[in-house]
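Asks: coordinates only, sequence not included:
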């Protein structure tokens, strides 16, 4: 949609320029581009900065450290926590107190397809996530590994979007799955033909991602067979795609693997 990164960043500048008089801007201050935009805000706009809230992970549960108490959460991962903090500040603007917010957010299971817990047993847990861009892919893999550091992390990712299947874009994925103990990348060559893109081969994909623990598949049945051959004791299984691995019912498949 945006041909270059500067053009993308410019959209946020345009957004702030169009804000109503005495508007309130809630922004993530861990992004240097946003910080630069905020320094040039109109003087009538009131900015509210947020970042990752203080938290601690214990036994697979994230505890939010507030001024009064620890709050156990069902969500996890820095991106989710940052979004939660933005929501808290937004709620405060309409009169919701922090305590009211914390009393409800502890039961929020998260958005569908965003680190969505789809199957859980005593020995393993499976998630699915919409992640497909390099930054989101890396953040999602790292979030699951941080949440379950003592578990084997098996991560499966599908290259499905136009950009992710583009030869020149592949190097952006370098190191994105390095925190996974076992990593699989799948793409369907027929999708590449349908999108009229230049063909890519598995070796190109493997070299782009890097890592000796990564295997590339171009056949969904072969990937499923590989997954069925693995041991899932003490494991976190992660599916990441904006598609469905060429027709796989992920919840049913995960239940089969973890039973």
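Replies: Here it is on my side, so go on. All values derive from a computational prediction rather than experimental measurement.

Asks: hey, let's count contacts and neighbours off CA atoms from now on
Replies: Noted.

Asks: which stretches of the stretch 51-200 of the chain form strands?
Replies: Using DSSP state E, counting those that start in this stretch, the strands of the stretch 51-200 of the chain run over residues 55-58, 61-65, 70-73, 116-120, 124-129, 152-158, 182-186.

Asks: with mean neighbour count and distance to residue 15 as new columns, can the ones you listed be given to me in CSV?
Replies: Converted to CSV, the strands of the stretch 51-200 of the chain look like this (neighbours: other Cα atoms under 10 Å; distance: least, Cα to Cα, whole Å):
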stretch, mean neighbour count, distance to residue 15
strand 55-58, 15, 31
strand 61-65, 18, 31
strand 70-73, 18, 32
strand 116-120, 18, 31
strand 124-129, 22, 28
strand 152-158, 24, 33
strand 182-186, 21, 36
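
Asks: any chance of those strands in CSV, plus distance to residue 138?
Replies: Shown next, in CSV, are the strands of the stretch 51-200 of the chain (distance: least, Cα to Cα, whole Å):
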stretch, distance to residue 138
strand 55-58, 19
strand 61-65, 19
strand 70-73, 22
strand 116-120, 16
strand 124-129, 12
strand 152-158, 11
strand 182-186, 12
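
Asks: please compare the first structure with the one that follows:
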């Protein structure tokens, strides 16, 4: 099969391209810019575009599938040529469905926790050498590529994202998968640049539940009121399996899960991670993994990339980084950090980096998000606001919306770096929350 990727360099797109290359497909692609690690990984597989840009002449009538990434625009010249030739154009999720429509599809959805839950499931399956196809959004220890596609495997585990599918397909990605088994971890308003009201956002999850195949299974977080409302209002037929935070204790800095089989020591911490783990356990049950085998495997799970991930520092200081940027994720990460490090001085840094997080109308969602920290710092770049063509935001507004008078607000990278240098990294513990890079701050030094 001959495939061509328009915007091959994306984190999801390049993994799919590699998976198809490994499957034996003929793969080509284009992009106007490709960053690491995508660049090196594509180059290693021999599918890195020779030059950056869009080249309509690459689009020929013998191509079986065009796969269109979100990075491309509606007026992309390669897309225009593909339409002109009448080629089959797929969004990323649409193509994944085509690859898995004869398999049992397991889709993990939710505003928060979906990457971690999917990662936990794959870790357990990998530990017990149970082969499945999969797609997950974070790099995992023991996995070379974050997409796997085969002809033989019976199951496919998919991280289900509610964001848009492609520039010409404005459906939420997870609406294209039609799950046989699904999980919903939580609902908290996100992507406000696309979903202008909370109800519009919730509606995507209503549609997701409605897309579960007849007689399927939904594992859902019964502690999330919005999730419960969506599940109770569903009119289609599926089996409902609720889950909640399991019992646990922290002893000498170590988290122990309380189970019928005794205390299970874990390598991760935080009530939200224990909740995620419980959801993963119920999904693994559906895949034939008994609880005893689940606990045996989950003890060695160290977390998904950038999800309360410990950073090895040259000075041996204690620092964790987390992808948290949405309010619900920040609150969960801060709560977990404060619970884990009760006696130490706790520093929390949050970079407001996304369109949503920099939108004054959305900032109210961050109320009390940094409470419990001894030192709370919010950083955003005034230059970034100009580049994104967004209105200026004052530090006073940030403090007001976070409802935190002691909050330190920094608005340029030089100011942040200067403050960082004043801190004794061995005297305290540090939580760094961002989907960016804090203006190039090196967290290892």
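Replies: Cool, got the structure. Everything numeric here is computed off the predicted structure, so don't read it as measured data.

Asks: TM value for the aligned chains?
Replies: Comparison of the two superposed chains (TM-score structural alignment, normalised by the length of structure 1) gives a TM-score of 0.91, and 252 aligned residues with a Cα RMSD of 1.8 Å.

Asks: to residue 31 of structure 1, which of the strands of the stretch 51-200 of structure 1 lies closest?
Replies: Residue 31 of structure 1 lies closest, by Cα to Cα, to one member of the strands of the stretch 51-200 of structure 1: strand 55-58, at 20.1 Å.

Asks: Provide the aligned range in structure 2 for that closest one.
Replies: Mapping strand 55-58 of structure 1 onto structure 2 (TM-score structural alignment) gives residues 248-251.

Asks: check what contacts the matching stretch and list those residues.
Replies: By Cα atoms under 8 Å, 6 or more residues apart in numbering, the residues outside stretch 248-251 of structure 2 that reach it are 255, 256, 257, 258, 340.

Asks: with adjacent residues omitted, what lies nearest to the second one?
Replies: If I follow you right, that is residue 256 of structure 2. residue 265 (4.5 Å; Cα to Cα, 6 or more residues apart in numbering).

Asks: aligned to that neighbour, what sits in structure 1?
Replies: In structure 1, residue 265 of structure 2 lands on residue 72 (TM-score structural alignment).

Asks: residue contacts, residue 115 of structure 1?
Replies: Counting by Cα under 8 Å, 6+ apart, residue 115 of structure 1 has contacts 127, 128, 129, 130, 140.

Asks: counterpart of the fourth one in structure 2?
Replies: Right, residue 130 of structure 1. Match for residue 130 of structure 1 (TM-score structural alignment): residue 323.

Asks: just checking, that match touches residue 431?
Replies: No. If you go by Cα atoms under 8 Å, residue 323 of structure 2 and residue 431 don't touch, sitting 10.7 Å apart.

Asks: of those two, which one has the most company?
Replies: residue 431 (24 against 19; other Cα atoms under 10 Å).

Asks: can you find the partner of the more buried one in structure 1?
Replies: Using TM-score structural alignment, residue 431 of structure 2 pairs with residue 238 in structure 1.

Asks: which SS class is that match?
Replies: Assigned by DSSP: H, G, I helix; E, B strand; the rest coil, the conformation of residue 238 of structure 1 is strand.

Asks: so who does it touch?
Replies: Shown in contact with residue 238 of structure 1 (Cα under 8 Å, 6+ apart): 126, 127, 128, 129, 141, 153, 154, 155, 156.

Asks: just the residues you listed now: which is nearest residue 2 of structure 1?
Replies: residue 129 (23.9 Å).

Asks: measure the aligned partner of residue 155 of structure 1 in structure 2 to residue 308 of structure 2 for me?
Replies: By TM-score structural alignment, residue 155 of structure 1 lines up with residue 348 in structure 2. Separation of residue 348 of structure 2 from residue 308 of structure 2 (Cα to Cα, to the nearest Å) stands at 12 Å.

Asks: the match of strand 55-58 of structure 1 vs structure 1, average offset?
Replies: The superposed stretch 248-251 of structure 2 is, by mean Cα distance after the TM-score superposition for structure 1, a mean 1.1 Å from where its aligned residues fall in structure 1.

Asks: picking that back up, next one: the match of residue 431 of structure 2 from residue 191 of structure 1, what distance?
Replies: 22 Å.

Asks: one more: residue 202 of structure 1?
Replies: Residue 202 of structure 1 sits 14 Å away from residue 191 of structure 1, going by Cα to Cα.

Asks: report the central residue of structure 2.
Replies: Geometric centre of structure 2, nearest residue: residue 115, 4.6 Å, by Cα atoms, centre = their mean.

Asks: can you name the residues of structure 1 that whatever helix or strand that residue lives in overlays?
Replies: Element membership for residue 115 of structure 2 (DSSP states H and E) is helix 114-127. Helix 114-127 of structure 2 lines up with nothing in structure 1 when matched by TM-score structural alignment.

Asks: what's that helix packed up against?
Replies: Here helix 114-127 of structure 2 touches strand 104-109, strand 155-160, helix 271-286, helix 291-298, going by 3 or more Cα pairs under 8 Å, 6 or more residues apart in numbering; DSSP states H and E.
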